[in-house]
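>>> here is my input, please return the structure:
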Amino acid sequence: MIRFADGEAALFSVKCFIAAMLAYYIALRIGLTRPYWAVTTSYIVAQPLAGAVLSKAVFRLVGTALGAAAAVVLVPSFVNAPAVLSFALGLWLALCLYVSLLDRTPRAYTFLLAGYTASIIGFPAVDAAGGIFTVAVLRVQEITIGILCGSLIHGVVLPRSVSARLLDKVDAMLADAERWSRDALRGAREQTLDLERRRLALELSELYQLSIHLPFDTARLLPRTRTVRALLDQFTLLLPLATTVEDRLAELALCPGGLPAPVAALVTRTAAWLETGLGQPDREAVAATLIADAAALEPATIDGATAWRDMLLLNLLSRLGDLVALHRDGRALRDQLRAPGPRPITPRVAALLHQAGARGLHRDRGLAVRAGLGTLATMLLACTFWIGTAWTDGAGAVLIAGVCCALFGNVDDPGPVIFTFLLGSAAGIGLALVYAYAVLPRATSFVTVAAALAPVLLILGSMLARPPLTLFTLGTLLGLLNTVGLNASYSGDFATFANGAVAQLIGTGFAVVTVGLFQTIGADTSIGRLLRASWRDVARRARGRAPDAQLWSARMLDRIGLLMPRLAQRREEIRLPLMDVLTDMRIGFVAGELDRLAATAPDAERRQLRAMLDRVAGHFCTLRPAAPEAPPPALLGEVDAALALFATDPEPARRRTGLTLLTSLRRNLFPEAPRYEAAA
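Below is the predicted model:
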């Protein structure tokens, strides 16, 4: 029996083939000189989801126009100075790659296209600079045809909606989050749920990427991007909040007297509500009752003999109320996504939509600069080889090397990736050799050419839809389509075919070598940079330099998503001792809230909080991935001194906030420390 995934891949392949042949037919009918560019483009923009195809098409069209404009400006200006022209085109590509690596959204494709389109147009036109404008216009026309055909077929013929995928993912993520919270309230320890929760970081990244495509989707009712962003904010707050609740439950179980019976009953009611109540009409009313009951059970005073237990209870009940509110708001935003119109369904949803802001993403400017400089060096070395050997088709090798650097510049170790692409290119050229000299000479019309290409293109299209084979297949398709001779008329010039094929292989092989020299950083280095960036951000927040908690938390969570596949490469546990970014995220979140509290606290409390937060920041600034250290014991004394001050604060709201935050900070920084004891 054919599996559903196989059927999806087959349908995707058929649509790719129809789009490619339509693009080829149109390019032939209007007399374009290189119709294979339209065919290749139709495959490059192909995506299983209709909205992703349309958005990628728009990004590619804009990028192509920018790249063509850059080529028109640069080539005539420096045509008499080949070395300067090579540097200018290489610098343009490096700059575009730098910007794309900082963007880290599907929009980055625009900058990549702008970079290597200038090379594709510019280098072959060095000997005919007078016709550069015509070449650029033709290139844009052919790519536009490929884009329009791909968009039409994938967007109209049995389209796969981004909205449907997004809504299904939201439902699955909410179900997982609610299950995790239920399990934690019922006694599951953090270690049991930790790996699953870290997977949420990857899912949040995918959900954010899907939201970029929403405005281009073909569904009848489109969820609003702002609603997705508001929901992402709720998911971002879930991780530090849920882990706080389960830690406090575990710690209270070890305290004399354990968990008070009324609090245990409230925890049980909350777990039951998370299991059955979120889908009920009285969801809002029950949530309000649970939040009110949690507030009513909070200790009114902190007794000296049971101070630590009272602080833990205060922290637990405060965070339990926040957890209930978060799950309530998540379900409300889920309902808003499925609402028939953009009007907020409740005032609370309206407030959440108003608060939703930009999504914080990790950006490593150092690595982006390195990738840009490595690309520039690759282009200059390739141009030196081309100019030095006076190879007529050397421009093809140069532009292919640049394309490889651009496409794979965001990979920690791009050499093996480009080598896989090289193997695919070699396979495609082998297929092109068979087709160009054994099959296509016998094809005397468009119909026979399409029929001859159908078997191999349908197989490759199906492989393209399978992630493990995508990279190899993309190389095969480009190797086949760029050299097989899909022009207006058949040409059996073997020398032209051989030169083009050799240029493609040499250019790709050259990129394998040069990126290994200039752009390889390895998983260990990448992990270290991510950890240091996280620690720097914790220090910044402790010093009051990252006041937007949601933006800061989103960036930290994004780093967890980046760390997970790299740690998996090393076959190490995702949870590393003293390198737990999730714990760092909780510490930084609380530290930032304490910094805000210090701004309005009395002098003694403010001085103590500032001194403590400076020590927190200093600790995280000195951490090193190779030899991480535990927080200094003096910091524990600073935290306990702050707890003692806030325990006697006469202002109830400030006392509650201070004790709640300081208890969280103590548990996250010193989970193995003895229980806090108030001074006699």
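>>> going forward, measure contacts and count neighbours with C-alpha atoms only.
Fine.
>>> in the strand or helix carrying Met556, which residues are buried?
Met556 belongs to helix 549-569 when elements are defined using DSSP states H and E. Buried positions in helix 549-569, judged by neighbour count with 16 or more other Cα atoms under 10 Å: 549-564, 566-567.
>>> what do you get for stretch 447-460?
Val449, Ala450, Ala452, Leu453, Ala454, Leu457, Leu458, Ile459, Leu460.
>>> reformat those residues as CSV; add distance to Gly187 and secondary structure.
What follows is the buried residues of stretch 447-460, written out as CSV (distance: Cα to Cα, whole Å; DSSP: H, G, I helix; E, B strand; the rest coil):
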residue, distance to Gly187, secondary structure
Val449, 66, helix
Ala450, 63, helix
Ala452, 64, helix
Leu453, 60, helix
Ala454, 58, helix
Leu457, 55, helix
Leu458, 53, helix
Ile459, 51, helix
Leu460, 50, helix
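>>> just give the number of residues close to Val417.
With neighbours defined by other Cα atoms under 10 Å, the count for Val417 comes to 16.
>>> ugh, typo on my part, it should be Ala599
With neighbours defined by other Cα under 10 Å, the count for Ala599 comes to 13.
>>> now Arg586
As a burial measure, Arg586 scores 23 neighbours (other Cα under 10 Å).
>>> if I pick the residue nearest to it when sequence neighbours are not counted, what's in contact with it?
Spatial nearest neighbour of Arg586, excluding adjacent residues (Cα to Cα, 6 or more residues apart in numbering): Pro240 at 5.3 Å. By Cα atoms under 8 Å, 6 or more residues apart in numbering, the residues touching Pro240 are Leu582, Thr583, Met585, Arg586.
>>> who wins on neighbours among the residues you listed?
Neighbour max across the contacts of Pro240 (other Cα under 10 Å) = Met585, 25 neighbours.
>>> for the residue lying closest to Gly277 once chain neighbours are set aside, give its distance to Ala23.
Nearest residue to Gly277, sequence neighbours excluded (Cα to Cα, 6+ apart): Arg283, at 6.0 Å. Using Cα to Cα, to the nearest Å, Arg283 is found at 53 Å from Ala23.
>>> between those two, which one's more packed in?
Shown here are Arg283 and Ala23; by other Cα under 10 Å, Ala23 has more neighbours (29 against 17).
>>> ok, Asp524 - how many residues close by?
Asp524: 16 surrounding residues under other Cα under 10 Å.
>>> quick check: which element contains it?
helix 522-542.
>>> again, but for Gly516
Element membership for Gly516 (DSSP H and E) is helix 494-518.
>>> centroid-nearest residue for this structure?
Ser205 (4.5 Å; Cα atoms, centre = their mean).
>>> you'd agree it is up against Arg559?
No - counting by Cα atoms under 8 Å, Ser205 stays clear of Arg559, with 10.1 Å between them.
>>> one more, please, to line up against the first structure:
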Amino acid sequence: MIHLTPARREAFAFGLRSWLACVLALYLAFLLQIDEPLWAALTVWQVIQPAPGMAISKGFYRMVGVVIGALMGIVLIALFSQTPELFIVALALWVGACTVAASLLTRFRGFAGVSAGFMTALVGLGAYHAPEKVFDIAMARGAATLIGIACSLLVTTLFAPRRAQAALIQSLRQAISDTARRAAFPLEGALADRFALGPSLAGSLVGLEPVIEFAAQESARGRQSAGPARRLVADLFAVLTAKRALEEYLGRVGLGRDAGSIALYREGMALLDQVPAMMAAGKEAELLEKTRAYHRRVREAARATSSPRIDDRLADLAAHLERALTLCLALQDESRSAPPSDRAFRLHFHRDRQAAAINGARSFLAVLLAGAFWIGSQWSAGPFLIIPIVMVCSIFVSAPYPEAAALNFMKGAACGIGAAYLCTYHFLAGTGDFALFAASEALFLIPAAMIQLNPRRTAFGLAYGIFFFLVGEPSNAMTFNPAAFFNSALAILTGALVATLAFRLFMPPDPRRARRHVVSRMRSGLKEMAEQEPIPAHSEWQTRNFDRVYRLCDPANPSAIRGSQAREWYEGGLATVHAGNEVLRLRHLLREGALPERAATLGRSLLRAVADIAAEPEAVSPAIRRTTAALAAMTPPTENPGAWDRLLAVADELEAFFAAHSRFLNPERKPMNERIYGT
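Model prediction:
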């Protein structure tokens, strides 16, 4: 008896589902007499996923892209069927625009951009020599694509396990434990040990968004849980930010001598130390009561101690931990529904517009050059030259190493073409029965789907299946033309090679440039926090910039700093998140109108100084020092002393930040340690 590990059983089950969905799509396309039924099976291979939520999400955005792409294909043929040069330019521009969209949109939303460019190429290139049939071609290929999406969703929904909601709850519980473990890290602990916890935790919190999204697609309960789950993640980011702010302050002035604040700090750290064990034991309710009681004591003590900044940070930390635990309990109770404000809550992430523009330009040039070669050479297989370029240049733009992914894609295309030849000319040539046809397909598709499930081999498996169907061309009346087969195969491999070379030759990934751009976006973000109306939420600033910080340290990202230098980048990034929070605190304080006019004027001067960071980064730190000195020279007002203390605290934090980290935020200025900041 063959013994399979759980991972291999899951891979084999995925292979069976992929094969079943492909043959079901082909059967329906044959039954309905759809022209070119291969597109139904090819679509299944593109959208099939191991879980229902993932399949629904990808299938939906594939459908959106197909509709947009088919319409654009008709438009291009209607406008440029008599002018091949303009047709190629228009197609290249459209594919470039779709690549930009695929780069900017997150997760499977980007697949809508990929699908729009791909479908436009299929319709436009297919109808180029027969423009009068463009509508028929669009309808046939669009219908086959929709059949493929439907079959993929049907098979996955019926036979794939539904585990997304349970996985989400488990991931959130683990995230609470990991966040508490980092927040409990002692002040006297080694920086290297603290850094060992930080970036990986930031990455795991950022990575919860797709888990939430797929759970929302899989079930009604998942949709109800999505907003509260995102709010919980934002609260965990806020816990980290509060502890980081506390560490910044205590690192400068120490814990002080106020016995009450010292006791509260130690009590808070002891509470955080208990969180992982209590979460593992299922004692969330008891933990919530402890956190709530601690939060109440901190708020009461803040009015009486001589260390209000410490108590404010502890209160902030306790408040967000309390809400995270409350949401965690609510998510596990199916009888409770989230309030409307939580249901609509969204997280915010970094969007790399610079990389998107480069990716779009690369796609435009690659399609333009390939199209020009096709028009000039009149190669009969020219469309098969362009299709792989469209796919590769848009699918892998978000991959950490797109050139390597494109190379694996080319290898998969070569293997898929070889498998298609064996299947078509040695297995199917003597087969007239659909059952034998399906069995023959299984020999080639099930192992490939198992390979595709491996993240390191996804590009290989994807290309294998796509080109297995594209050159094999399964149809009701099979035709066997080896010359046409090898002509198409040569065009496909040439297109895949051109796309791979495009990633190497046209503005290949530059880690230094990418790091500078991320830091530049953080600098621009500070300016936006100082000026944007209405005042942005703290969660918007924190979640987007934790994503940026993680990009600077993610070991899987080629743009990340390696080794010991990563710690300085990470600390500088977290300090920037803290500075943005202080800017938002200041804006809310000024909005309250509790400060005397002179103090409010100086507060607005602080905001103007921060807002100048994009135009005059060198002038920010001196301007903040002058404003802080002017505040120190003022006589403290007798009314609203709490507002005055908050203003002084913000000014002090901003002055300390720009004194310690101004070089991190100024990529144009050569820092003290160029190796650290990569500028």
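>>> for the stretch 51-200 of the first structure, just list every one of the helices.
82-103, 108-122, 132-156, 162-185, 190-213 (DSSP state H, counting those that start in this stretch).
>>> for Gly516 of the first structure, find the nearest of the ones you listed.
helix 82-103 (16.7 Å; Cα to Cα).
>>> ok, residues contacting that closest one?
71, 74-75, 78-79, 107-112, 114-116, 118-119, 122, 363-365, 368-369, 371-373, 375-376, 379-380, 383, 402, 406, 409-410.
>>> what's the PyMOL syntax to select whichever of the residues you listed are buried?
Buried residues among the contacts of helix 82-103 of the first structure (16+ other Cα under 10 Å), as a PyMOL selection:
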select buried, resi 71+74+75+78+79+107+108+109+110+111+112+114+115+116+118+119+122+363+368+369+371+372+373+375+376+379+380+383+402+406+409+410
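>>> and the helices of the stretch 51-200 of the first structure: which comes nearest Glu275 of the first structure?
With distances scored as Cα to Cα, the stretch of the helices of the stretch 51-200 of the first structure nearest to Glu275 of the first structure is helix 162-185 (7.1 Å).
>>> rewinding a little: which element, helix or strand, includes the residue nearest to Arg586 of the first structure?
Here Pro240 of the first structure sits within helix 225-254, counting by DSSP H and E.
>>> superposed on the second structure, what's the mean shift for that helix?
Following the fit onto the second structure, the mean deviation recorded for helix 225-254 of the first structure is 2.9 Å by mean Cα distance after the TM-score superposition for the first structure.
>>> with stretch 10-21 of the first structure instead?
Looks like 1.3 Å for stretch 10-21 of the first structure (mean Cα distance after the TM-score superposition for the first structure).
>>> trace that stretch over to the second structure and give me the residue numbers.
Under TM-score structural alignment, stretch 10-21 of the first structure corresponds to residues 12-23 of the second structure.
>>> Val581 of the first structure: neighbour count?
Counted with other Cα under 10 Å, Val581 of the first structure comes out at 21.
>>> now it: closest residue in space, sequence neighbours ignored.
In space, and not counting its chain neighbours, Val581 of the first structure is closest to Ile560: 6.7 Å by Cα to Cα, 6+ apart.
>>> check the gap between the one you found and Leu200 of the first structure for me.
Ile560 of the first structure sits 9 Å away from Leu200 of the first structure, going by Cα to Cα.
>>> still on that earlier bit, buried set for the helix holding Gly516 of the first structure?
497, 499-512, 514-516, 518.
>>> correct me, but Val53 of the first structure touches Val45?
Yes - applying Cα under 8 Å, one finds Val53 of the first structure in contact with Val45, separated by 6.0 Å.
>>> overlap of the contact sets of those two?
What both Val53 of the first structure and Val45 touch, as defined by Cα under 8 Å, 6+ apart, is the set Gly150.
>>> who has more neighbours out of those two?
Neighbour totals were compared for Val53 of the first structure and Val45, and Val53 leads with 27 against 24 (other Cα under 10 Å).
>>> for the more buried one, what are its contacts?
Contacts for Val53 of the first structure were tallied using Cα under 8 Å, 6+ apart; they are Val45, Ala46, Gln47, Gly150, Ser151, His154, Gly155.
>>> so which of those residues wins on neighbours?
Gly150 (33 neighbours).
>>> ok, which stretches of the stretch 351-500 of the first structure are helices?
Going by DSSP H, counting those that start in this stretch, the stretch 351-500 of the first structure shows helices at 365-389, 394-407, 414-434, 446-464, 467-483, 494-518.
>>> can you name every helix or strand that the fourth one contacts?
The reference is to helix 446-464 of the first structure. helix 4-29, helix 467-483 (3 or more Cα pairs under 8 Å, 6 or more residues apart in numbering; DSSP states H and E).
>>> with the fifth one instead?
Using 3+ Cα pairs under 8 Å, 6+ apart as the contact criterion, the secondary-structure elements in contact with helix 467-483 of the first structure are helix 36-44, helix 414-434, helix 446-464, helix 494-518.
>>> ok, now with 6 Å
Applying 3 or more Cα pairs under 6 Å, 6 or more residues apart in numbering; DSSP states H and E, one finds that helix 467-483 of the first structure contacts helix 414-434, helix 446-464.
>>> follow-up on the earlier one: any idea which of the helices and strands packed on helix 446-464 of the first structure gets closest to Thr268 of the first structure?
Nearest to Thr268 of the first structure, of these and by Cα to Cα, is helix 4-29 at 40.7 Å.
>>> could you check the angle helix 36-44 makes with that closest one?
Angle between the axes of helix 4-29 of the first structure and helix 36-44 is 160 degrees (criterion: axes from the mean of the first three to the mean of the last three Cα atoms, to 10 degrees).
>>> can you give me the buried ones in helix 4-29 of the first structure?
So for helix 4-29 of the first structure, counting by 16+ other Cα under 10 Å, buried means 8-28.
>>> now that helix against helix 132-156, angle please.
Between the axes of helix 4-29 of the first structure and helix 132-156, defined by the same axes, to 10 degrees, the angle is 140 degrees.
>>> so helix 4-29 of the first structure versus helix 446-464, what angle?
Using the same axes, to 10 degrees: helix 4-29 of the first structure against helix 446-464 is 140 degrees.
>>> who does helix 4-29 of the first structure touch, helix- and strand-wise?
Checked by 3+ Cα pairs under 6 Å, 6+ apart, helix 4-29 of the first structure has helix 36-44, helix 132-156, helix 446-464 packed alongside it.
>>> as CSV, the ones you listed with distance to Val126 of the first structure would be great.
Below are these laid out as CSV (distance: least, Cα to Cα, whole Å):
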stretch, distance to Val126 of the first structure
helix 36-44, 20
helix 132-156, 9
helix 446-464, 33
